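Peer 1: Structure for this input, please:
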Amino acid sequence: MSVDGIDLHVRADGPVDGPALLMLHGFGASTAWFDQVVARLPEYRSIRLDLLGHGGSARPASGYDPDSQGRLYARLLSERDLNDVTVVGHSMGSLFGVATAEHSTRITRLVLMGEGPDTSTGTLPPGEWVIHTRWIGPMVQQYGPAFATRRVVRRAFAPGFDMATAFANPSQGLRDARSLNHPAFTQSMRQRQAWTRRLGLDGRLDNLALPTLVIFGREDRFYNVDASLARYRAVRTITTTVLEHVGHSPMIEAPDRVADLIRQFVSTG
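Peer 2: Reported below is the predicted structural model:
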């Protein structure tokens, strides 16, 4: 669908009168990363979309900062006339979910997975700086060795996780990572850092005062879990949950548990 003249690939599942979920995937991912959780929440109206610059959505030269994307997804909720919406965000999608809540009164609660309050509690893959290099970066991202891209995707899961169970399409992770356009890669990373430096997600959630559930896998390889949780737990409206033997992508690694947590949180949160 077109939102403010920008094409977004949007998928809706479940009954039209079911409780609304807005699902925002992480960096270099797609709507497919929520397949397993959506299948376990058939009573919900699950709205998921490919983030700007990803998958089947538009790939403009700019507009990847959190505020611009927050306004865009807030407009999507308005055009779909969705109310009492629960945001379900993963990784960077959590950040955009918070930005959307700052621009929309239609959101009443948030579920955030695998995202620290700011980049001070996170780590990037070795050599990530190469992707930001002019000329070289786009070539490496789009046409670099598949094994190197798969290794980065693999970091989104706990050591020992069976990647054969992650997606219906075994090449999904590689395809999603390569579908990301280069402006989205460089701008999202840099502007995200600047946005959270002004005020971290913990501070923004404190200002929003919306019930929020933060989920981390104990074996997350992108964030220091304890440091992230310490800051989130200082905010009165945030509840935290840690899943043992799970990495950065709980909705794929532990879909039954995540579906149960979402269902319980929406009904009582």
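
Peer 1: contacts, neighbours, all on C-alpha from now
Peer 2: Will do.

Peer 1: For the helix or strand hosting residue 151, name the packing helices and strands.
Peer 2: Under the criterion of DSSP states H and E, residue 151 resides in helix 146-154. Contacts defined by 3 or more CA pairs under 8 Å, 6 or more residues apart in numbering; DSSP states H and E place helix 146-154 against helix 172-179.

Peer 1: hmm, back to that, please identify the buried residues of the helix holding residue 151?
Peer 2: 149, 152-154 (16 or more other CA atoms under 10 Å).

Peer 1: Show me which of the residues you listed is closest to residue 32.
Peer 2: Using CA to CA, residue 153 comes nearest to residue 32 of the buried residues of helix 146-154, at 14.0 Å.

Peer 1: before we move on, the earlier item: looking at the buried residues of helix 146-154, spot the one nearest residue 140.
Peer 2: residue 149 (9.4 Å).

Peer 1: What distance do you get for that closest one to residue 26?
Peer 2: According to CA to CA, to the nearest Å, residue 149 and residue 26 sit 16 Å apart.

Peer 1: With residue 70 instead?
Peer 2: Distance of residue 70 to residue 26, computed by CA to CA: 14 Å.

Peer 1: Would you do the same for the sequence below? I want to compare the two.
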Amino acid sequence: MQVLTRPWGAMHYRIDGPNDGPVVVFANSLGTDLRLWDALLAEMPQIRAIRFDKRGHGLSDEGGDFTVEDLADDAAALIEHLGVGPVIFVGLSIGGMIAQAISARRPDLVRAAVLSNTAVKMGTAQSWSERIDAIRAGGIRSIADVIMQRWFAPDFRAKPTIAAWRNMVVRTSEAGYVGACRALAAADLTGPTSMLRLPVAVIAGDQDGSSPAELVKATADLIPDAAFHIVRDAGHLPCVEQPAAFAAILGPFIKEHSK
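Peer 2: Here you go, the predicted model:
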């Protein structure tokens, strides 16, 4: 088990794949840990995958109050600590906002980015406040079923494995989850993302109840020459529901931009 000590506490990370593989850093969504990418990485054994648990998620410490930019700085610190930059950076949902922020703030560390099921602004201050209030009143468990409906297409929700994803959300630190909600409420990356000039691929799920495909495409349209892809029969976590289809997009992008 590997940990990077940050000013706010311990950040858990993991490295998989061959030493000589192209280095790809993955940032997770709200309410998930680095296991989010397990099924995808099984499809991509050739890459050197670096995953981490953001503050208040997985095995990382809670880390107090933070912004999306703070999370991007954590990712930058990890890349610098490992001495692997510039990397290809893949982020999903709030992880996609981390990908946007680190690409804008530290272009020396990122050679290309993949933005999955994300946007320059996600939700509204009111919608995030309402979610925080619901968690304060009844815990994350009280909203877990709604989250599953937003995350996954009906066919996936009918599988026994849905229980594990529900448990992952429910067992997330309440302080970490609420902190991430506050970070999302405050985040608007329209300016820095519209200035990105590195290679970018943008991915959406056609059944995403959290970040609909049209919202994701609007972010792609802000970035010159960004490629936009829709994964069919997938909700908010296409790397989970359709890992082969996700890998079919990511693999050629990595091959093209890894050198």
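
Peer 1: re earlier: okay, the buried residues of helix 146-154 of structure 1 in JSON lines with distance to residue 18 of structure 1 next?
Peer 2: Shown next, in JSON lines, are the buried residues of helix 146-154 of structure 1 (distance: CA to CA, whole Å):
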{"residue": "149", "distance to residue 18 of structure 1": "38"}
{"residue": "152", "distance to residue 18 of structure 1": "36"}
{"residue": "153", "distance to residue 18 of structure 1": "33"}
{"residue": "154", "distance to residue 18 of structure 1": "34"}
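
Peer 1: And the furthest pair within these?
Peer 2: Longest distance between any two of the buried residues of helix 146-154 of structure 1 is 8.6 Å, between 149 and 154; criterion CA to CA.

Peer 1: Name the SS class of the aligned partner of residue 77 of structure 1 in structure 2, please.
Peer 2: Under the alignment (TM-score structural alignment), residue 77 of structure 1 maps onto residue 79 of structure 2. Here residue 79 of structure 2 is recorded as helix under DSSP: H, G, I helix; E, B strand; the rest coil.

Peer 1: which residues sit in contact with the residue nearest the centre of structure 1?
Peer 2: By CA atoms, centre = their mean, the mean C-alpha position of structure 1 lies nearest to residue 93, the distance being 2.4 Å. Contacts for residue 93 of structure 1 (CA atoms under 8 Å, 6 or more residues apart in numbering) come out as 24-27.

Peer 1: Aligned counterpart of it in structure 2, please.
Peer 2: So, by TM-score structural alignment, residue 93 of structure 1 is matched to residue 95.

Peer 1: Could you do residue 179 of structure 1 as well?
Peer 2: Here residue 179 of structure 1 is matched to residue 171 in structure 2, going by TM-score structural alignment.

Peer 1: what distance separates the longest helix seen in structure 1 from the middle of the whole chain?
Peer 2: Longest helix in structure 1 by number of residues (criterion: DSSP state H): helix 182-198. How far helix 182-198 of structure 1 lies from its chain's middle: 14 Å, per CA atoms, centre = their mean, to the nearest Å.

Peer 1: quick one: buried residues of it?
Peer 2: Neighbour counts over helix 182-198 of structure 1 (16+ other CA under 10 Å) mark 182-189, 192-193, 195-196 as buried.

Peer 1: Same check on stretch 216-235 of structure 1?
Peer 2: Residues of stretch 216-235 of structure 1 classed as buried under the neighbour-count rule (16+ other CA under 10 Å) are 216-225, 228-229, 231-232, 235.
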